[in-house]
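Trainee: Quick one, structure for this:
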Amino acid sequence: MSTFEHEQVLIRTGQRSGLPIIVAVHSSTLGQAVGGCRVRQYADWRDALADALRLSAGMTAKCAAAGLDNGGGKTVVALPGGVTLTPSLRRDVLHDVADAAASLDGRYATGPDVGTTPDDMTVIGERTGHVLGRPLGRGGSGDSSGPTATGALAALRAVSGHLHGTPDLAGRRVAVVGVGSVGERLARMLTDEGADLLLSDIDPAKRALSAELGAAWDDPEQALTADVDLLVPAALGGVLTELIVPRLRCAAIAGPANNQLATPEVADLLHERGIIWVPDYIAGAGGVTYAVTVELQRGTADEGLGRVQAIENTVTDLLTRARTTGTTPAQAARELIERRLRTAATDPGRR
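Mentor: Got it, this is the predicted structure:
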């Protein structure tokens, strides 16, 4: 990273856990920064810092593109190799995270991410109110995988409309790579839509889902390059590399996985091949959109769902603008984000 663009980065040793607690606030230009709490093993704590910086910037883009009055942040807890997260240590970690978030005086609210759950947010909520994504029974918005999958489906409908003149996904060949909590929900939704599914996951036990849904199955490498209409990355990021682009046989890519591009230049390579790529921070914005609407804005569940489904309109407008201007959807999205941030910075009342 050649320049430092974050508003604030907090790095501290957890008072209880003794582990590195990192909170990165990328931007609060649009409003309170939001972003999940990631707890996972890292070879070096500086790798965790790089993750926090990158992911918090992605959250700024996600919120801005989704029309939310929120900025981007991220919490990352670096677990050294070989450390077992016992129930006792887990509670210590969560309370350390809560204290770190509370020390920012409301500039940032955390939520679930890799390695944490809605129940964990309840524990964090014992020490700070700057938290979202708690269970439904605790006044929260619940598991974000459902809204995230719903938002990804909305993006796929928009892409289908752009390519075929109709958002109908019946009969479309769709490869879903990664069928974890979000990918599985999305696969079930696509089955209900009548899509012709190919599923894939690094966990061979997930193959049972393909049998249940009547979908084809292949390993991730083959699924990425399958001859399909729509490719849906729904696992970890970095799968779209310069080496994989020439082998792709899809018309478009849209999915909920974060940081799908190995490098920003891959977006241009996809454009050169005539493959539409919907930026992941737009296709995957359903979870944060729902949680912010329901928990921070005190909206109803129906209002939250309506804003998630509006991702279809966002993607449609984005693809139309990209086609009209002859640019990539990624560039059109960046211009949208920059315009919102610039307007908010100069005229907060119009953000």
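
Trainee: only C-alpha atoms for contact and neighbour calcs from this point on.
Mentor: Noted.

Trainee: For the chain, just list every one of the strands.
Mentor: 8-13, 20-27, 33-41, 71-79, 108-112, 173-177, 196-200, 216-217, 227-233, 249-253, 276-277 (DSSP state E).

Trainee: Now show me the structure for the sequence below, then we'll compare the two:
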Amino acid sequence: MERGLRSGLPIIVAVHSTALGTAIGGCRIAAYPHWRDGLDDALRLSEAMTAKAALAGLPHGGGKTVVAGTHPDRRAVLHDVGDVIESLGGIYATGPDVGTGPDDMVLIGDRTDHVLCRTGDSSPGTAAGVLAAVRAVVADRFGSPDLAGRSFAVLGAGRVGTHVINLLTAAGARVHAADVDPARRIEGVTWTDPDACLTAEVDVLIPAALGGVLTRDAVPRLRCAAIAGPANNQLAAPEVADLLHARDILWAPDVVVSAGGIIHAIATEIHHETPAQVAARIDSIGDTLAGILSASRETSSTPASAASRLADFLVGAAVPVAV
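Mentor: Sure thing, here's the model as predicted:
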């Protein structure tokens, strides 16, 4: 942790792994009760990014930036972030996350070249990955990937959630949605409050806001057959995966479901792949998830455990690279 020279805010950069290559992970700006809570968040999220990159087939490790607090001079904050990232010598690159967007990446880019998504929004890629994952979940649970007539509850209508809602309705699905900001209300879907959305009787629940929504207390109240969403760290505690499994609620690991945005950014900006190649990579999220769900059944374990085992294998089997 460093205090920003301009803003005085705690700037936390957690690099979890560089075994597969340069660490990648978004920049989150949020208020925390104490900066150490931001540190805990950064450590959890950076570990998840290692798994996300490995499972997405990307030659990168995981990291995260957390700015613990807010400041009236946003340029000062983001330049502080850029200075800290630059001081790491290229072992980590950041991108947008909760509280930041492409314009913020431009300001971070004033101070370092180790930044992604300065010229575009990664949320359509994230949403496309969610749809690929949802099709795999629906196929696993109901025998067909067809979304027409299926029911979904999307919890969170931010940049990603809105794209997901639009993709689902275009596919003929019935959608319930909720957001803490009533201004994000979307016409053509059944709008409700967040708690009612969480416990809606639907085929698939899609958490698309902040993490930690799946708690021990929430699990007994759920009325969905499956859960697949882009929110990071959806499980409030690891044992929640076992509680969902005991209730026969299929949970698709968020590190797989949410990978579309980072796949798009990395494949486009670092590896310079064509749009068709990038789209194919994002669509393969469905195949990856199907394999994880199959492995979980074969080993009588949760999808969370199956995903973790696969990620550990991929990272552990990596040939060391220079970063």
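
Trainee: before we move on, the earlier item: distance to residue 48 of structure 1 and mean neighbour count added to the strands of structure 1, as TSV?
Mentor: Converted to TSV, these look like this (distance: least, Cα to Cα, whole Å; neighbours: other Cα atoms under 10 Å):
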stretch	distance to residue 48 of structure 1	mean neighbour count
strand 8-13	11	15
strand 20-27	8	27
strand 33-41	9	25
strand 71-79	6	28
strand 108-112	16	26
strand 173-177	25	27
strand 196-200	28	24
strand 216-217	34	20
strand 227-233	23	23
strand 249-253	28	20
strand 276-277	28	24
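
Trainee: looking at structure 1, where would I find the counterpart of stretch 10-24 of structure 2?
Mentor: The aligned range for stretch 10-24 of structure 2 in structure 1 is 20-34, by TM-score structural alignment.

Trainee: so how far is the matching stretch from its chain's centroid?
Mentor: Put simply, stretch 20-34 of structure 1 sits 16 Å off its chain's centre (Cα atoms, centre = their mean, to the nearest Å).

Trainee: Kindly report the same for stretch 236-245 of structure 1.
Mentor: 17 Å.

Trainee: From one end of stretch 229-238 of structure 2 to the other, what's the distance?
Mentor: 17 Å (Cα to Cα, to the nearest Å).

Trainee: Likewise for stretch 56-73 of structure 2?
Mentor: 36 Å.

Trainee: check contacts around the counterpart of residue 70 of structure 1 in structure 2.
Mentor: For residue 70 of structure 1, the aligned position in structure 2 is residue 60, judged by TM-score structural alignment. Contacts for residue 60 of structure 2 (Cα atoms under 8 Å, 6 or more residues apart in numbering) come out as 18, 19, 20, 21, 22, 23, 24, 50, 53, 54.

Trainee: Mind giving me the PyMOL select for those residues, buried ones only?
Mentor: Typed into PyMOL, the next command selects the buried ones out of the contacts of residue 60 of structure 2 (criterion: 16 or more other Cα atoms under 10 Å):
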select buried, resi 18+19+20+21+22+23+24+50+53+54
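
Trainee: Among the contacts of residue 60 of structure 2, which ones are in helices?
Mentor: The helices, defined by DSSP state H, take in 50, 53, 54 from the contacts of residue 60 of structure 2.

Trainee: For the residues you listed, give me JSON lines that also has distance to residue 122 of structure 2.
Mentor: Formatted as JSON lines, those follow (distance: Cα to Cα, whole Å):
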{"residue": "50", "distance to residue 122 of structure 2": "19"}
{"residue": "53", "distance to residue 122 of structure 2": "15"}
{"residue": "54", "distance to residue 122 of structure 2": "19"}
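
Trainee: Quick check: of those, which lies closest to residue 119 of structure 2?
Mentor: If you rank these by distance to residue 119 of structure 2 using Cα to Cα, residue 53 comes first, at 21.4 Å.

Trainee: related to what we said a few turns ago, now distance to residue 206 of structure 1 too, for the strands of structure 1, in a markdown table please.
Mentor: Formatted as a markdown table, those follow (distance: least, Cα to Cα, whole Å):
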| stretch | distance to residue 206 of structure 1 |
| --- | --- |
| strand 8-13 | 38 |
| strand 20-27 | 33 |
| strand 33-41 | 22 |
| strand 71-79 | 27 |
| strand 108-112 | 23 |
| strand 173-177 | 11 |
| strand 196-200 | 8 |
| strand 216-217 | 10 |
| strand 227-233 | 16 |
| strand 249-253 | 22 |
| strand 276-277 | 26 |
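
Trainee: Quick check: which of the ones you listed is nearest to residue 209 of structure 1?
Mentor: Comparing the strands of structure 1 against residue 209 of structure 1 with Cα to Cα, the closest turns out to be strand 196-200 (8.4 Å).

Trainee: Map residue 306 of structure 1 onto structure 2.
Mentor: Correspondence of residue 306 of structure 1 to structure 2, assessed by TM-score structural alignment: residue 280.

Trainee: ugh, typo on my part, it should be residue 126 of structure 1
Mentor: In structure 2, residue 126 of structure 1 lands on residue 110 (TM-score structural alignment).

Trainee: correct me, but that match touches residue 80?
Mentor: No - Residue 110 of structure 2 is beyond contact range of residue 80, at 10.4 Å (criterion: Cα atoms under 8 Å).

Trainee: Name the residue in those two with the higher neighbour count.
Mentor: residue 80 (26 against 14; other Cα atoms under 10 Å).
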